[in-house]
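J.: coordinates only, sequence not included:
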């Protein structure tokens, strides 16, 4: 019985070739798995950093503003018998309405480094990334969402087109809400 490990010169050459082929395949598979594991680890690390340093703080801030405006609005609706509170109710309704239009994508800072990194990788793979096309598609969907929101909010007043809110707009709304809560003496601690 011939064993592939016999010291026969014929088998030795065949074994060396086979060993080289298997070794090469394992090396290639190991390399690909290492690259994949490295990408996953870097992706997870990037996600964790983005989530903790960008997503959570911005989302939390926007959520707190919306929640506070809802509480102020509810408080004023239950006690809008005084003219001064009626004016504050109108202000609270406007702030709440404007905050409801803010999307995370409106106020999230652009990650230029990540965009450039993605573009480089796609180009290396022979895929051309037309950011204008991607952005245009996203804006088209957002435009449809805005149209739907305007349809439901339309109450016979003029249908003027509103620009998307910015981080500065949100800061202005926060300042207005802070003034309103201070006037009502609600004891809300602002950061």
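T.: Ah, there it is. Values in this document were obtained by computation on a predicted structure and should not be read as measured data.

J.: going by C-alpha atoms from here, please, whenever you check contacts or count neighbours.
T.: OK.

J.: quick one, longest helix in the chain?
T.: As assigned by DSSP state H, the longest helix anywhere in the chain is helix 9-50.

J.: now do it: distance to the chain's middle.
T.: Distance of helix 9-50 from the chain centroid (CA atoms, centre = their mean, to the nearest Å) equals 34 Å.

J.: what ranges does this protein have for its helices?
T.: Using DSSP H, the helices found in the chain span residues 9-50, 56-78, 83-101, 104-107, 112-124, 131-153, 167-183.

J.: which residues touch the third one?
T.: This means helix 83-101. 65-66, 69-70, 72-73, 76-77, 79-80, 165, 170, 173, 176-177, 180 (CA atoms under 8 Å, 6 or more residues apart in numbering).

J.: the structure to be compared is supplied as follows:
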């Protein structure tokens, strides 16, 4: 004989089993999401570390070193140093220092072609348009654009149109000019 209690026990077992399956599914999904997130973070960190170690830090260090040498030499000459030099040497150092100060890291940093290709591939696979700019990057570009406009309004930039940003080639030319000035001053400072 079946009792009404048997039906209640059966429903309770079903509810417990159903809840157990939902909890197991939720934990599996959460674990999967956490695994994906951890994987992405690991790859991002690895990419950042590589970019910083192989590009960012060495390039930033080189720019800083060359700017520092040019500024130190200019300060030394401006303070009446006994180092033999002509007024044209001081003017040349001023020009080099000024032009070095206008170079931004973003001007000379090589583009990450592999990352751009990967992003294009990913976006095309999902049928989305490629959007490479984050809000922060867009803000920075707007500030740099304003800086460029202000530079174009100065007396030296009047009538030139949109100013041309310096490139790595420009940086190397300035570095070569600095080497020549250092040689003319009879100093032994190695820039490389």
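T.: Nice, I can see it. Since this is a predicted model, take the numbers as computed values, not measurements.

J.: TM value for the aligned chains?
T.: TM-score of the superposed chains, computed with TM-score structural alignment, normalised by the length of structure 1, equals 0.79; 181 aligned residues with a CA RMSD of 3.2 Å.

J.: now the longest helix of structure 1 and helix 56-78, what's the angle there?
T.: 30 degrees (axes from the mean of the first three to the mean of the last three CA atoms, to 10 degrees).

J.: and the angle for helix 9-50 of structure 1 with helix 112-124?
T.: Using the same axes, to 10 degrees, helix 9-50 of structure 1 lies at 150 degrees relative to helix 112-124.

J.: how far apart are helix 9-50 of structure 1 and its match in structure 2?
T.: Compared with structure 2 after the fit, helix 9-50 of structure 1 shows a mean deviation of 1.4 Å (mean CA distance after the TM-score superposition for structure 1).

J.: quick one: residue 80 of structure 2 from residue 68 of structure 2, how far?
T.: Relative to residue 68 of structure 2, residue 80 of structure 2 is positioned 19 Å away (CA to CA, to the nearest Å).

J.: what do you get for residue 106 of structure 2?
T.: Residue 106 of structure 2 is 19 Å from residue 68 of structure 2, by CA to CA.

J.: between those two, which one's more packed in?
T.: residue 68 (14 against 11; other CA atoms under 10 Å).

J.: and the longest helix of structure 1, what does it pack onto?
T.: Contacting helix 9-50 of structure 1 under the criterion 3 or more CA pairs under 8 Å, 6 or more residues apart in numbering; DSSP states H and E is no other helix or strand.

J.: next, count neighbours for residue 31 of structure 2.
T.: Using other CA under 10 Å, residue 31 of structure 2 has 12 other residues around it.

J.: corresponding residue for it in structure 1?
T.: When structure 1 is aligned by TM-score structural alignment, the residue opposite residue 31 of structure 2 is residue 30.
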